[in-house]
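> after the sequence you'll find the predicted model.
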Amino acid sequence: MAGDATGAAPCRVLVVPPVTTATVGAVTTAEHDPLARLLAERACERLVVDYTHLVDFGEAARIADLFTDDGVWEGPGLVMSGRAEILAGFGRRQEVTRRVSRHVCTNVAIDVISGDEAVGRAYLVNFRHDRRAGDDPAAPAPAGLPKYVGEYHDRFVRTADGWRFAIRRFDVQFLRG
């Protein structure tokens, strides 16, 4: 390949369209198209991140919007089926205003199965502290061991509104005593 006057090879620019519901929703060949696969993976990763931000910053009731109408959330000793149950469950969590938490998700891996389905897994480390009456709400919470460490196992589906959780299961591997 010929270079410019300096002998350097010409630079190629790859233009990637912005990720939107329209661009992800328009793709039907994620299993064959590398760009479609990346867009689907990124949309699912974004659900994982949005979930943690909503629960940690006082908007847990909005988590139901991340699920399909018949979505399922499973955790130790608890199953919530359908958006109404998920809304009620996370609505109760949102009412616990004394709680400070950070859900740290890492090692997120998304596998696109088809243009409309993906599975994922992620590690979760949860730091949690319940403030007492009189505590300064602006002060940092005391640090210590995580409340729990575990794994999320997710199934995602593409809907008319974009990618959503169909199933989100949380398994605990470590629990602070």
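Everything's here; your move.

> only C-alpha atoms for contact and neighbour calcs from this point on.
Fine.

> and after the longest helix that the chain contains, which helix or strand comes next?
Longest helix in the chain by number of residues (criterion: DSSP state H): helix 34-56. Sequence-wise, the next helix or strand downstream of helix 34-56 (DSSP states H and E) is strand 67-75.

> tell me how far the spatially most central residue of the chain lies from G120.
The centre of the chain sits closest to V48, judged by Cα atoms, centre = their mean, with a distance of 0.5 Å. Per Cα to Cα, to the nearest Å, V48 is found 9 Å from G120.

> what about the nearest residue to L39 once chain neighbours are set aside, how many residues nearby?
Closest residue in space to L39, ignoring its immediate chain neighbours: V24 at 6.2 Å, by Cα to Cα, 6 or more residues apart in numbering. Residues within reach of V24, counting by other Cα atoms under 10 Å, total 24.

> another one to put next to it:
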Amino acid sequence: MTEGTAQERLAGLEQRLAHLEDERAVARLIAAYGPLVDSGSAEAVAALWEPDGVYDVDELLMRGREEIAAMVRSDAHRGWIAGGCAHVVGPAHVTVDGDEAVAVCHSLMVVREGGACTVRRATANHWRLRRGPDGWRVAVRTSRVLDGRPESPALLASLLAGTA
């Protein structure tokens, strides 16, 4: 094996490792959402997003960290926490391209009702993330309930179309 070949192999391994580390960092950021939102950690949830990031849920469009934090501090959300709820974000299919990433996954909102846990909402999620000086942050998260509307499965299928 020549020195050049060893250096090339090492450089290739370093590049592959960096890519895997980016995928892991994005997946960990997404996985943090559920525990943070269910603990009512408004500022920590908002910090997952870029300062001007967007969280687009069916009935609510939040722009910027303050609006996202306000959602977590809202009476409605605090009521879900007080009654017992879990936001469970499924494994994300993550695609990293330089300082940009896209992830697609499901999420469930589970609530306690009458002593039992019930799925209140099953949702399709499409995340666009960017790497900045503070690491990976969400630029846009789009979530649509899986209730038969065509845009919900389209978000999930976006990974097949090369946009995830």
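The structure has been received and is ready for your questions. Everything numeric here is computed off the predicted structure, so don't read it as measured data.

> quick TM-score on the pair, please.
The TM-score (TM-score structural alignment, normalised by the length of the second structure) is 0.73; 133 aligned residues with a Cα RMSD of 2.1 Å.

> what about the alignment partner in the first structure of T142 of the second structure, which helix or strand?
Following TM-score structural alignment, the counterpart assigned to T142 of the second structure within the first structure is R169. Per DSSP H and E, R169 of the first structure falls inside strand 162-175.

> and N125 of the second structure, what's its match in the first structure?
Using TM-score structural alignment as the criterion, N125 of the second structure maps onto Y152 of the first structure.

> returning to what we had before: give the contact list for the residue nearest to L39 of the first structure.
In this structure, V24 of the first structure makes contact with A36, L39, A40, A43, G162, judged by Cα atoms under 8 Å, 6 or more residues apart in numbering.

> swap in 10 Å and give it another go.
18, 30, 36-43, 115-116, 158, 162-163 (Cα atoms under 10 Å, 6 or more residues apart in numbering).

> ditto for G91 of the first structure
Applying Cα under 10 Å, 6+ apart, we find G91 of the first structure in contact with V55, G58, E59, A60, A61, R62, I63, A64, E85.

> so the fifth one touches H53, yeah?
No - under the criterion of Cα atoms under 10 Å, A61 of the first structure is not in contact with H53, lying 11.7 Å apart.

> contacts only, for the residue nearest to the centre of the first structure.
Applying Cα under 10 Å, 6+ apart to V48 of the first structure gives the contacts 42, 66, 105-106, 108, 120-122, 152, 154, 164-165, 168.

> what subset of the residues you listed is buried?
Neighbour counting by 16 or more other Cα atoms under 10 Å classes L66, C105, V108, G120, R121, A122, Y152, D154, R164, F165, R168 among the contacts of V48 of the first structure as buried.

> mind telling me what the first one corresponds to in the second structure?
Spelled out, that is L66 of the first structure. So, by TM-score structural alignment, L66 of the first structure is matched to L48.

> not including adjacent chain positions, what is the nearest residue to that match?
Of all residues beyond its chain neighbours, the one nearest L48 of the second structure is R137 (5.4 Å), with distances taken as Cα to Cα, 6+ apart.

> in PyMOL, how would I select the buried members of the contacts of G91 of the first structure?
To isolate the buried members of the contacts of G91 of the first structure in PyMOL, using 16+ other Cα under 10 Å:
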select buried, resi 55+58+59+60+61+62+63+64+85
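
> would you check that the match of N125 of the second structure makes contact with G75?
Yes - with contact defined as Cα under 10 Å, Y152 of the first structure reaches G75; the gap is 9.3 Å.

> what's the overlap in contacts for these two?
Residues touching both Y152 of the first structure and G75 (Cα under 10 Å, 6+ apart) are R168, R169, F170, D171, V172.

> check contacts around the first one.
Just to be clear, that refers to R168 of the first structure. By Cα under 10 Å, 6+ apart, the contact list for R168 of the first structure reads 48, 67, 71-75, 80, 119-121, 152-156.

> and if we set it to 6 Å?
Residues in contact with R168 of the first structure (Cα atoms under 6 Å, 6 or more residues apart in numbering) are W73, H153, D154.

> now do the fourth one
Counting by Cα under 6 Å, 6+ apart, D171 of the first structure touches G150, E151.

> could you measure it against V149 of the first structure, distance?
According to Cα to Cα, D171 of the first structure and V149 of the first structure sit 9 Å apart.

> how big's the offset between the longest strand anywhere in the second structure and the first structure?
For the second structure, the longest strand by residue count, based on DSSP state E, is strand 116-132. The superposed strand 116-132 of the second structure is, by mean Cα distance after the TM-score superposition for the first structure, a mean 1.2 Å from where its aligned residues fall in the first structure.

> by contact count, what packs against that strand?
The contact analysis (3 or more Cα pairs under 6 Å, 6 or more residues apart in numbering; DSSP states H and E) places strand 116-132 of the second structure against strand 100-113, strand 135-145.
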